[in-house]
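**Student:** sequence and predicted structure are below.
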Amino acid sequence: MLSTSHTVRRATSALLALSTSLLALALSAPASAEVIVRGTEGAPLHEARPAPGAIFPDEHIVVAQPSPSEVDPSFLGPVLLMKSAHIDLEKGTMTVPLRKGRLESGELVWSVLTDVTDENLANLHGINYSAKLAYGLIGKATRSARIEKDGTFVFASGKVDFKPEHAVTPGDAPNFFPPKSAQPGAIGDADYSPLVQFENGKNAVFNMPMVAFDASEETLNAMCDGAVDKTVVHDKVTAICPRDGTVTLQMTLGYTFGKPIFYLSTEANDPVVATLEGAILTPALNDTPFALEDAAPGESAERIYVFVNGPTGIDHPFRQGVNSALSDGGHGPLNVLGGIPTINLDYSPIWRLFPVLWTEEAIEKGWRTKLTNAIDIENAGAKGIVVSIAGGPPQAVGFLVNCPVVYRIN
């Protein structure tokens, strides 16, 4: 007969073994794409389901869950890329932690964390990992900050004026782009950049877009229910609540290698681009090195293709482009991004725009359609049916936008 102490030891050993096994299982289990609001579910045992409201009618069907991406995020299916975000697929919004800080001069700074150059910190904070952002540590492209003992972020410089009223007047049909006038809803000073390096942290560059500046907690808490004042906060904000420590932001629908995705537009270096993106005009981004090959040392940005003269009309099954965005009731241009996490290694939240046009020949022969894959666009460029607005094949022309990726829909 076993002694009582021996029985206890065996039971304890068994419990420890079980705990270790469960912990290992939890650590190895893939993260599923969990959201607050998923939309309409599909029929039982069906591999597809109706597209949620935020991407309809541009997409009618999306991959259902359980999906292959829940086994491996590189496989087909939904993937929550920014783990700190709660997603509402019906509204197309994301809710993330609101970060309180201040300038050295005392003004309050309200920001969000979206990307970082350190993979461990990315996993810790539930944000995107971007190795290429390290090349943005040059000139005014990255500003400095420190973290005080109580956790407060203190920024050396960088102010944003959120008071301007966002306004755009489209051009005359059928060429709604370029617009007759464009006024960004927020303007950063010469020192403002969303890229930040902390003096007393790891040697990492963070992407920390500002969502409000020099606004009190009392002022912002009045916007917890969604009644936001766009002269106080970023144009992408749909609710902000220091009391709860959260901010809700409108996402943008785009594509990468044929897959629909949601991303967040926060800054741009050009007034027209900033207006069209609903972003902060940020001159400091001009110091960001770009226009090299995507994976070249020194290249801090990735490419995003923007069609100017794609098909228009919200009911057109292949609508796409800036002309559509300016004429089709506020629906987005359906831009095409390059590499993102789970698909490629060269992701950066800083994107260099490749604005392109369908040629008259392509339009006359009925070849114009919606393209959702960077390779397909480059292929069309090689065939001469899609050209840069600067002439010649698709190319960067000097425009930069800060667009962290948030959610892969398929």
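**Tutor:** Arrived safely, thanks for sending.
**Student:** from now on I want contacts and neighbour counts done on CA atoms only, so please keep to that.
**Tutor:** Will do.
**Student:** the stretch 101-250 of the chain: strands as residue ranges?
**Tutor:** With DSSP state E, counting those that start in this stretch as the criterion, the stretch 101-250 of the chain has strands at 108-111, 115-116, 128-129, 142-147, 153-155, 160-161, 167-169, 181-183, 186-188, 195-198, 205-207, 210-213, 237-241, 246-250.
**Student:** try this one side by side with the last:
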Amino acid sequence: MIIQASRWAASALFALTAFVGAGTAPAFADERTLFITSATEHVDDTATFPLYRGRRGNADVWYIVLDSSDDKDAQRRGVNHAQKLANARGTQAVQKASVDPDGVVRFPASVDFSFQRRVIPGPAGFPPSLADPGAVGEIGYSPLIELPNGVILNAPHIANATGRAAKVIGIDVGTYTVRMELTRGFQGGRGVKYLSTDASDPAVAALENVTFAPQLKFAPRAGGDGTDSARASLAAFVNGQTGAANPQRQGLNSALLDGLSPLNVLFWNPKQGRYSPLWDVHPAQWSAQAVATRQNLRQTDFGQVENLAQDGVITGPGGAPFASADFVVNCPIVSRD
């Protein structure tokens, strides 16, 4: 049975509608590395993932699994191995889940998908004049769960009786699959596609069109990118070039004004030990001189962004040092050029 609706009422959760194009596109548009091997990537910047049914109290919730802290578990599930997620164990960034004898996972908290997302660009695009998220986690909700065996999973909730995540294109509960919208970015000088699901800040959640999950702010630690942290570094430009047809387009201002991906720059990929799906956002602002001399070109490598920051070409917002803003976005990398 297939579900595809803008908002679900509890009584219509399993209403039958069309899931257009599901499974008809090839797994790859070109020669790409697929990190989440349980996914099928399509040519339209979407991917199909295995869907799981869980319980929150007496109600069904639907979730996906994208990363695991355990290598063997990750291989078995066909998801990213993110060993750094283990560093979040015991913090408020993780909710402890139980498992019924039939394998159904029970969650202490879920998501309210019924809010109205509102985003109004500011005069320069970023910062926005208004940014309210359309999905809000209940008290205690986190996409990170600890199973009884101690494994930490990245298991975002994507649907329940209140509605569904905005990135969902369609759900097939008969085949236990869900098709979701991906976002383009860069890592190590190459293009990547990732799935954005949650953010610890409400304005960031509104901009990303994902769930506001404030518990993620407790993931250790701001500015920590090593193997002793649960986070990895991401650069998000606030004043890059704009224009949908501009090959140098990049940044949050472009995302707001052009309605396209901000093309964020991620430090690590899932084959590297310092990878985590919990991205520690480093806002990057081009200096006035760089903008005036058109040095504000599209960046694709976090190390190069750091070099430009050391040279003073890039700073944090308002001329502050380039550093973590202590915002976490949950964006597992699905594939890479």
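**Tutor:** Perfect, thanks for sending it. Not measured: the values here are computed from a predicted model.
**Student:** quick one on the thing from earlier: which one of the strands of the stretch 101-250 of structure 1 lies closest to Pro341 of structure 1?
**Tutor:** With Cα to Cα as the measure, strand 128-129 is the member of these nearest Pro341 of structure 1 (7.7 Å).
**Student:** where in structure 2 does the closest one fall?
**Tutor:** Mapped onto structure 2 using TM-score structural alignment, strand 128-129 of structure 1 covers residues 80-81.
**Student:** all helices for structure 2, in order.
**Tutor:** Assigned helices in structure 2, in chain order: 71-77, 202-208, 252-258, 288-292, 302-310 (criterion: DSSP state H).
**Student:** kindly check the end-to-end length of stretch 235-249 of structure 2 for me.
**Tutor:** As for stretch 235-249 of structure 2, its first-to-last residue distance stands at 15 Å under the measure Cα to Cα, to the nearest Å.
**Student:** buried ones in it?
**Tutor:** Within stretch 235-249 of structure 2, the residues that qualify as buried are Ala235, Ala236, Phe237, Val238, Asn239, Gly240, Gln241, Thr242, Arg249, counting by 16 or more other Cα atoms under 10 Å.
**Student:** return the subset of these lying in strands.
**Tutor:** The strands in this structure, assigned by DSSP state E, contain Ala235, Ala236, Phe237 from these.
**Student:** any chance of those in CSV, plus distance to Asp326 of structure 2?
**Tutor:** What follows is these, written out as CSV (distance: Cα to Cα, whole Å):
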residue, distance to Asp326 of structure 2
Ala235, 12
Ala236, 13
Phe237, 15
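**Student:** which residues does whichever residue in structure 1 pairs up with Ala131 of structure 2 contact?
**Tutor:** Residue correspondence, TM-score structural alignment: Ala131 of structure 2 in this structure matches Ala182 in structure 1. With contacts defined as Cα atoms under 8 Å, 6 or more residues apart in numbering, the neighbours of Ala182 of structure 1 are His166, Ala167, Val168, Thr169, Pro271, Val272, Thr275, Leu276.
**Student:** again, but for Gly381 of structure 1
**Tutor:** Neighbouring residues of Gly381 of structure 1 by Cα under 8 Å, 6+ apart: Val387, Pro393, Pro394.
**Student:** what lines up with the first one in structure 2?
**Tutor:** I take that to be Val387 of structure 1. With TM-score structural alignment as the criterion, Val387 of structure 1 pairs with Thr315.
**Student:** now that match. Nearest residue, chain neighbours left out?
**Tutor:** Leaving out its chain neighbours, the residue that sits closest to Thr315 of structure 2 by Cα to Cα, 6 or more residues apart in numbering is Phe322, at 4.7 Å.
**Student:** tell me how far that neighbour lies from Tyr176 of structure 2.
**Tutor:** For Phe322 of structure 2, the distance to Tyr176 of structure 2 under the criterion Cα to Cα works out to 43 Å.
**Student:** okay, those two: which has more neighbours?
**Tutor:** Set side by side, Phe322 of structure 2 and Tyr176 show unequal neighbour counts under other Cα atoms under 10 Å, the larger going to Phe322 at 21 against 15.
**Student:** does that one touch His282 like I think?
**Tutor:** Yes. Proximity of Phe322 of structure 2 to His282 meets the contact threshold set by Cα atoms under 8 Å, at 6.8 Å.
**Student:** can you list residues touching both of these two?
**Tutor:** When Cα under 8 Å, 6+ apart defines a contact, the residues bordering Phe322 of structure 2 and His282 alike are Gly316.
**Student:** what's near enough to touch the spatially closest residue to Gly312 of structure 2 that is not a sequence neighbour?
**Tutor:** Across the structure, with Cα to Cα, 6+ apart as the measure, the residue nearest Gly312 of structure 2 apart from its sequence neighbours is Ser287 (7.5 Å). For Ser287 of structure 2, the contacting residues are Gly312, Val313, Ile314, Thr315, Gly319, by Cα under 8 Å, 6+ apart.
**Student:** those into a markdown table, with extra columns for neighbour count and distance to Cys331 of structure 2?
**Tutor:** Output for the contacts of Ser287 of structure 2, formatted as a markdown table (neighbours: other Cα atoms under 10 Å; distance: Cα to Cα, whole Å):
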| residue | neighbour count | distance to Cys331 of structure 2 |
| --- | --- | --- |
| Gly312 | 15 | 28 |
| Val313 | 20 | 27 |
| Ile314 | 25 | 24 |
| Thr315 | 24 | 24 |
| Gly319 | 14 | 27 |
